[in-house]
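K.L.:
below is the sequence, then the predicted model.
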Amino acid sequence: MPRQKLHIKGMTCASCVRRVEKALQRVPGVQQAIVNLATEQAEVELSEPVPPDALIEAVRLAGYDAEPAIESRMVQADLQAARLRLILSLVFSLPVLVLSMFLPGVLPAQGWWLLALTTPVQFGVAWPFYRAAFGALRSGSANMEVLILTGTLAAYFYSLALTLSGQHHHLYYEASAIIITLVLLGKYLEARAKGRARAAMEALWALVPQQVLRWNGSDYQPVPLAAVQPGDRLLVRTGDRIPVDGEVLDGRGWVDESAITGESVPRECLPGDSVLSGALLTDGLLHLRAVAVGEQTALAQIARAVEAAQSQKGAIQRLADRVAAGFVPIVMVIAVLTFVGWWWTTRSLPDALIPAVSVLVIACPCALGLAVPIALMTGTTRAARMGILLRGIEALERVRTVDTLVLDKTGTLTMGQPHLTRIRLEGEVLEGEAPAEPMESEAPAEPRTPSPFTGRVGVGDNSEPSTEPNENEVLQLAAMLERAVRHPLAEAIVREAERRGLDLAQMANDRWRITDITVIPGGGVRAGNALIGSPRFLQEQGIAVGKEWREPVLLAFDGRVIAGFEFEDEPLPEAQETIRALQASGLHLVLCSGDHAGAVAAFAQRVGIQEWYGAQRPQEKAALVARLQAQGRRVAFVGDGINDAPALAQADLSIAVSTATALASEVADMVLLNRDLRTLLAALQLSRAIYGVIRQNLFFAFVYNTLGIPLAAAGKLNPLIAALAMSLSSVSVITNALRLLRHGTSKKQ
């Protein structure tokens, strides 16, 4: 079914989304229209071909603007326009504020100066508000822009009437100009957030190289990625990213798929193995057959899953709009009735106009406009000081209801660096297994060459008894070989040898010449009779590898395996402490990882998590979150990496750690900016506090209006007192929000 994408301009709230969707769905040939406020895009599903101009015209008739979607250019243009409007508003509004509040009457005919400064703000930089308000009114509803313009226009025209009558005191131009400036500040911050979100989606595709080496029948030639078709033969070299989902035809290499699958340890790839687009070839050389290209790759599917799931989830964000839909008409009716009532009673235009204007001024939505932004501003400032990035009000709303926390392992609970945990020597039995019985017909051992470990000889030399190598000797030999390789597991072996103080240089000088060491790309290392690498590599070199050897790296000498090396990604130092605290707070914890099941089980036991899932690919992680949600749980997912993006988007609350890739961070509702996992608990507590302040601020904002409007209608408040009451409502919400800057400090004292 054909689809078209449009960039929608002028949307500010969820009601705007609904109006645009309805306008598009009324166009003949449109099957469905889905509008995303975060990306400002409409995806239109068509039952028959529809000209883009017809869709654009429908959007414009609804009071908005539209154009065909061109990703980054539009977002950047919106950000520049929002910045320009904010700067212009500040240039005109700050002098109005200074003259009105601190220097009243300092200029001759000061009212005219204030009028000249305020008019460009009210009718120039605020013009997008008029378009949005007009679109809402034309569709029979009211949004935040209607509420803002009602208050600012009331203050402006009342002040204009006084200025025209020659009065230059008790004017309210500053209310009009400053309210608009504050709203523009919020719009600018919103545009910046949307720009970052779009940039992160583009960064996802940066994982894929735009130039590839394709076989032309006689040689590999560079061609654009767009020219690659399924079935093409491609060459990938060490340090290159894999451009397509493919199958290895020839060569061998170690592929780091951590950004795609979450597997922390690079995977050895041989002919017949599959590889994923965006993965990094850390070592080796691969000849691939392209299986899936472009939009069909796993990377593209992850990106689509993120875009589809990135939608509005909260209700409190729309609270002000829902209230405004009924509040604005009610205020207007009260103002009209007030004017009529006083005119009927006094037959005096000034006596009738002043109470009516007082009603409009006391109802000016300054506090309502500040209630949410000021709480977010102070709350996010405090959060940043604590190492937490909060991405919006929707996250704060969902924090309250979360009862289940799903945690990714690699990079979230771990250091993100493989650590050598065990060296199993030949003859040692795996835990839980019985030792092998020797066979009666076993042939006598063949003579062996001298061992490099202690200077003693092995079987077949009658000068002295055989001595098998100990753990340090095995590690010393393995590290000496692995020093020639840049690979995470090789580096882990070398680090452990250095930690134990083993003299690698001395052994190399005494037993081996550096020229004897041969690195086999993507496989392992050979030096004389010694070999180190994966089980498959050793088998290919003619070494018999029994079923008892399950370790990812094996060391062989003189034709037999003598040691295996096990690895683990070390938990963060504070992981156990934080997990206990989270469990004590009533959260049910689940561990979910792309690592193999054995590693995940061992890690879960180590940190104290009872429920765990291993070998989880991106879609499986998202499916796990969906299953928990189907059980009635409210799920938060904590992860890093692109492979976590679908699960982050599926979760009721998504949290990314400081190692998160750009995409994971932009999808996440929260980002932890440091590696101290205790920040996660602090983030949940602070989020609940911010949400509580937002609700309190909305209450304060409406209390002033509901108490002040009857007094103003009764003539007990003139516009000056009404403006003072309006200012007090703003002071109350600001003061309440400032409490957040001290959140958590008393606990540290």
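P.N.:
Sure thing, it's come through. Numbers count the residues shown, from 1 in each chain.
K.L.:
could you use CA atoms for every contact and neighbour count after this?
P.N.:
OK.
K.L.:
after the helix or strand residue 324 falls within comes which helix or strand?
P.N.:
Using DSSP states H and E, residue 324 falls within helix 319-346. Downstream of helix 319-346, the first helix or strand assigned by DSSP H and E is helix 349-362.
K.L.:
got the angle between that following helix and helix 319-346?
P.N.:
Counting by axes from the mean of the first three to the mean of the last three CA atoms, to 10 degrees, helix 349-362 lies at 170 degrees to helix 319-346.
K.L.:
buried set for helix 349-362?
P.N.:
Neighbour counts using 16 or more other CA atoms under 10 Å place 352, 353, 354, 355, 356, 357, 358, 359, 360, 361, 362 of helix 349-362 among the buried residues.
K.L.:
look up how far residue 341 lies from the first one.
P.N.:
Spelled out, it's residue 352. Taking CA to CA, to the nearest Å as the measure, residue 352 falls 8 Å from residue 341.
K.L.:
and residue 523, by the same measure?
P.N.:
On the measure of CA to CA, residue 523 and residue 341 end up 92 Å apart.
K.L.:
so which of those two has more stuff around it?
P.N.:
residue 523 (24 against 17; other CA atoms under 10 Å).
K.L.:
now the angle from the longest helix seen in the chain to helix 349-362?
P.N.:
As assigned by DSSP state H, the longest helix anywhere in the chain is helix 678-713. Going by the same axes, to 10 degrees, helix 678-713 is angled at 170 degrees with respect to helix 349-362.
K.L.:
who are the packing partners of the next helix-or-strand element following helix 678-713?
P.N.:
Heading C-terminal from helix 678-713, the first helix or strand you meet, by DSSP H and E, is helix 719-738. Here helix 719-738 is seen to pack against helix 349-362, helix 366-385, helix 678-713 when contacts are counted using 3 or more CA pairs under 8 Å, 6 or more residues apart in numbering; DSSP states H and E.
K.L.:
next, the angle helix 719-738 makes with the longest one.
P.N.:
Orientation of helix 678-713 against helix 719-738 (the same axes, to 10 degrees) gives an angle of 170 degrees.
K.L.:
cool, and the second one?
P.N.:
Helix 366-385 and helix 719-738 meet at an angle of 20 degrees, taking the same axes, to 10 degrees as the criterion.
K.L.:
let's bring in a second model and compare:
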Amino acid sequence: MADAAAEAKHVRMRLIVSAVFTIPLFYLSMGHMFGWPLPGFFLGDENVLTFALTQFLLLLPVVFVNFKFFRVGFKTLVHGAPNMDSLIALGSTAASAYGIYAIYKIGIALGAGDLHASHMAAMDLYFESAAMILTLITLGKYFEARAKGKTTGAIAKLVDLAPKEAVRLADGVEERVPVEAVRVGDVLAVRAGEGVPVDGTLLEGSGTLDESVITGESVPVDKRPGDRVTGATLNSTGWFTMRADRVGDDTALAGIIRLVDEATSTKAPIEKIADKISGVFVPVVIVIAVVTFAVWMLGGATLEVALSHAISVLVISCPCALGLATPTAIMVGTGRGATNGILIKSAEALETAHDVRTVVLDKTGTVTEGAPSVTDVLAAPGASEERLLELAVSVEGRSEHPLARAVCAYARERKVYPLLVEDFRQIPGEGVAALVDDHPSLAGNLRMMEARGIETGTFAEAARRLADEGKTPLFFAQDGELLGIVAVADTVKPSSAAALAVLKGMGIRTVMLTGDNERTAAAIQRKVGADEVIAGVLPDGKEREIRRLAEQGRVAMVGDGINDAPALARADVGIAIGAGTDVAIESADIVLMRSDLLDVPVSIQLSRATLRNIKQNLFWALVYNAVCIPVAAGALSFMGLNLNPMIAAAAMSLSSVCVVTNALRLRGWKPDLPAAPSDAPASAPIDSTESDNPNEKESTMEKTLNVEGMMCQHCVAHVKRALEGVAGVEEAVVDLDAGTATAKLAHDVPEDVLAAAIVEAGYEVK
């Protein structure tokens, strides 16, 4: 990033110096043609030598500040690998050399008293052409440097937002130190309104952090002891102490900067093709220039005319536009991704993503939240939900099982707190038992209840239905009576269904890959609408499945865990969730900082837009050369159409400016997503057509279906939760007496999607 800024500054200096001397040179050399006023000592045949020498002196500073073109250009020419700089050096040198030759002609003519000959020689100096070549090429380079500078501009703003100092606590005493002095393990204090200096873990206190600079999410996040905090985020409210875990180049912010810099320094496959084109194109142009010179000389033209056409060919065919076409678009596209929370680690990944035909998604932590949470609470007749939760949080509070932690978290959210627990013991394969306020209590699976003779009634069937939905039912009993069931599951992320729907709309096949059993995997598949699910796959099996799918076309793998790393590395494009493990992120080509699956289709859309832009640039660059080279060689001279070297230089530079400007259009690119993506239907695309089913009573935002098989309020609760689990359903109202279920919709959802959810819950729809 610093290199890009320094390069832009250096090129800007060269451009300013070049322009300062080229403008008066152009005025002096062309002024008489346009009737512009000139000092008297430049006018008249007797002053032609002053006229010529002044132009030569104005050229020298331009050559000096742009000498890099000559050094690199002639070096590559000598080594037999001419490039763009070779054409620039040859064109400018030829024009300059001819100008020096013309000065000698002027001197000889004046010595012989031939004023007319000296005047004619002064008309063919071409010093302005040599200067214009260098100045206009430098202008194109400046646009390129600016494009790269703009690409890293967003990252530079992040660096500016990062605190420069931190408050370190040492033996209870606060000291303000530079961020560079913070070491891993240091305890830091962060007050309201201050930025978090480094990545770490919150120890004491609490805060509300604005993480938008890192994740792009505008909603502040509450942080409590044990939570991770990220450097460069802003503490809006609260006060807390934190332990520094990652400092310097190991912070998340430093990683973002590093990834963007790496991406802008790599070459995409199509850019390598452009390099190969340049490698062939340059020597061909040199040959054309030599042939042009020879043909004009053999045709009886003067040396001046032949040389003018040859120089024009060298100048106008300069492949600046060809050289700028790909890198500029890649840099702008990468920067655009960064501003959308998508870090693209290589130019190759940005290009390859456009051709992805299959997106494979790991289930846990990618499609789902990755942590269990309570999904259903079914209280038995005579037992309130509060009493059920009170027992649940009391018994499970002593357990370290992840499902137990989910139950306790759910109870705490509802301000239900544990009672006195004694004689707590775990029963392997069944659950736990304890005395809760001196009442014998049980928490476990159906087998535990049946083994102790506890009547489960219709709850056994309810448990089976919950299990079919991929949920884990936990039974709770006290004093020999069942109080109810609490179901726990790894819930689907809000944007998962919408992301898969967008991918389908783009013609991309979606496959969910998981180590879970088929029943759980199938339940998640129905919710998100994946085209295919592959269950029971071990980590090494994931990599094998990616290889198999890759035989059918390019594959992108989306994952977050260590076990996904081999598959991420094997895929054509590996996409890691930003909240995932370091190993997964290192193995991936693209990192989604917002951990939002909707950024998967956005990444592919960005790739397609970038490649389209590159192809446009290459097309116009090649068409420009195909048209202009014959004209410069004199193919249209019979029509009186000739290009002198100066006009050729202007045309060549204009093509470079056009290519860079077209690439910069990517800065205005926006992803094509639904207006309310999180509400997209889970298993089908949005369908705005009206249903013809007579059993459906539909208003603008409601659909009512007739449901059979409901016997009690528990059944009502099942149907209600089944419908509310469908993306796009805001609320479901179920009437047991009428046998109907009404879904209140955020947008239109097909009836078959609603019906499928009810049937899946174990009921029938008429």
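P.N.:
Yes, it's here. What you see is a predicted model; the values in this text were computed from it and never measured.
K.L.:
quick revisit: of the helices and strands packed on helix 719-738 of the first structure, flag the one that's most buried.
P.N.:
Ranked by mean neighbour count under mean count of other CA atoms under 10 Å, these are led by helix 349-362, which reaches a mean of 24.
K.L.:
what does that one rub up against?
P.N.:
Helix 349-362 of the first structure is contacted from outside by 150-151, 154-155, 158, 331-332, 334-336, 338-343, 346, 704-705, 708-709, 712-715, 717-719, 722-723, 725-726, using CA atoms under 8 Å, 6 or more residues apart in numbering.
K.L.:
for stretch 402-415 of the second structure, same thing?
P.N.:
With contact meaning CA under 8 Å, 6+ apart, stretch 402-415 of the second structure is reached by 372-374, 389-390, 392-393, 396-397, 399, 417, 486, 488.
K.L.:
what residues sit buried inside it?
P.N.:
Judged by neighbour count using 16+ other CA under 10 Å, the buried positions of stretch 402-415 of the second structure are 403, 404, 405, 406, 407, 408, 409, 410, 411.
K.L.:
quick one: the residue nearest to residue 417 of the second structure when sequence neighbours are not counted from residue 410 of the second structure, how far?
P.N.:
Leaving aside its chain neighbours, residue 417 of the second structure sits nearest to residue 390 (6.3 Å; criterion: CA to CA, 6 or more residues apart in numbering). According to CA to CA, residue 390 of the second structure and residue 410 of the second structure sit 11 Å apart.
K.L.:
test my guess that residue 679 of the first structure contacts residue 672.
P.N.:
Yes. Contact criterion CA atoms under 8 Å: residue 679 of the first structure and residue 672 qualify, at 6.8 Å.
K.L.:
residues shared between the contacts of those two?
P.N.:
Taking CA under 8 Å, 6+ apart as the contact rule, residue 679 of the first structure and residue 672 both touch 387, 388.
K.L.:
contacts only, for residue 309 of the first structure.
P.N.:
By CA under 8 Å, 6+ apart, the neighbours of residue 309 of the first structure are 646, 649, 650.
K.L.:
out of those residues, which comes closest to residue 640 of the first structure?
P.N.:
Among the contacts of residue 309 of the first structure, residue 646 lies closest to residue 640 of the first structure (CA to CA), at 11.3 Å.
K.L.:
need the counterpart of residue 354 of the first structure in the second structure.
P.N.:
Mapped onto the second structure by TM-score structural alignment, residue 354 of the first structure lines up with residue 308.
K.L.:
where does that match sit relative to residue 648 of the second structure, distance-wise?
P.N.:
Taking CA to CA as the measure, residue 308 of the second structure falls 10 Å from residue 648 of the second structure.
K.L.:
what's the spacing between the residue nearest to residue 417 of the second structure and residue 652 of the second structure?
P.N.:
Distance from residue 390 of the second structure to residue 652 of the second structure, by CA to CA: 79 Å.
K.L.:
what do you get for residue 8 of the second structure?
P.N.:
In terms of CA to CA, residue 8 of the second structure sits 21 Å off from residue 652 of the second structure.
K.L.:
more crowded one of the two?
P.N.:
residue 652 (26 against 21).
K.L.:
aligned partner of the more buried one in the first structure?
P.N.:
Per TM-score structural alignment, residue 652 of the second structure is aligned with residue 726.
K.L.:
report the contact partners of its match.
P.N.:
Neighbouring residues of residue 726 of the first structure by CA under 8 Å, 6+ apart: 361, 362, 363, 364, 366, 367, 704.
K.L.:
let me know the closest of the residues you listed to residue 528 of the first structure.
P.N.:
residue 367 (79.4 Å).
K.L.:
residue in the second structure matching the closest one?
P.N.:
Using TM-score structural alignment, residue 367 of the first structure pairs with residue 321 in the second structure.
K.L.:
mind checking how far its match is from residue 311 of the second structure?
P.N.:
19 Å.
K.L.:
do residue 382 of the second structure as well
P.N.:
Counting by CA to CA, the separation of residue 382 of the second structure from residue 311 of the second structure is 98 Å.
K.L.:
next one: residue 634 of the second structure
P.N.:
Taking CA to CA, one finds residue 634 of the second structure at 11 Å from residue 311 of the second structure.
K.L.:
do residue 371 of the second structure as well
P.N.:
For residue 371 of the second structure, the distance to residue 311 of the second structure equals 70 Å [CA to CA].
K.L.:
how about residue 601 of the second structure?
P.N.:
49 Å.
K.L.:
wait, residue 676 of the first structure touches residue 576, no?
P.N.:
No. Residue 676 of the first structure is beyond contact range of residue 576, at 11.9 Å (criterion: CA under 8 Å).
K.L.:
can you check which of the helices and strands packed on helix 719-738 of the first structure gets nearest to residue 59 of the first structure?
P.N.:
Per CA to CA, nearest to residue 59 of the first structure of those: helix 366-385, 26.6 Å.
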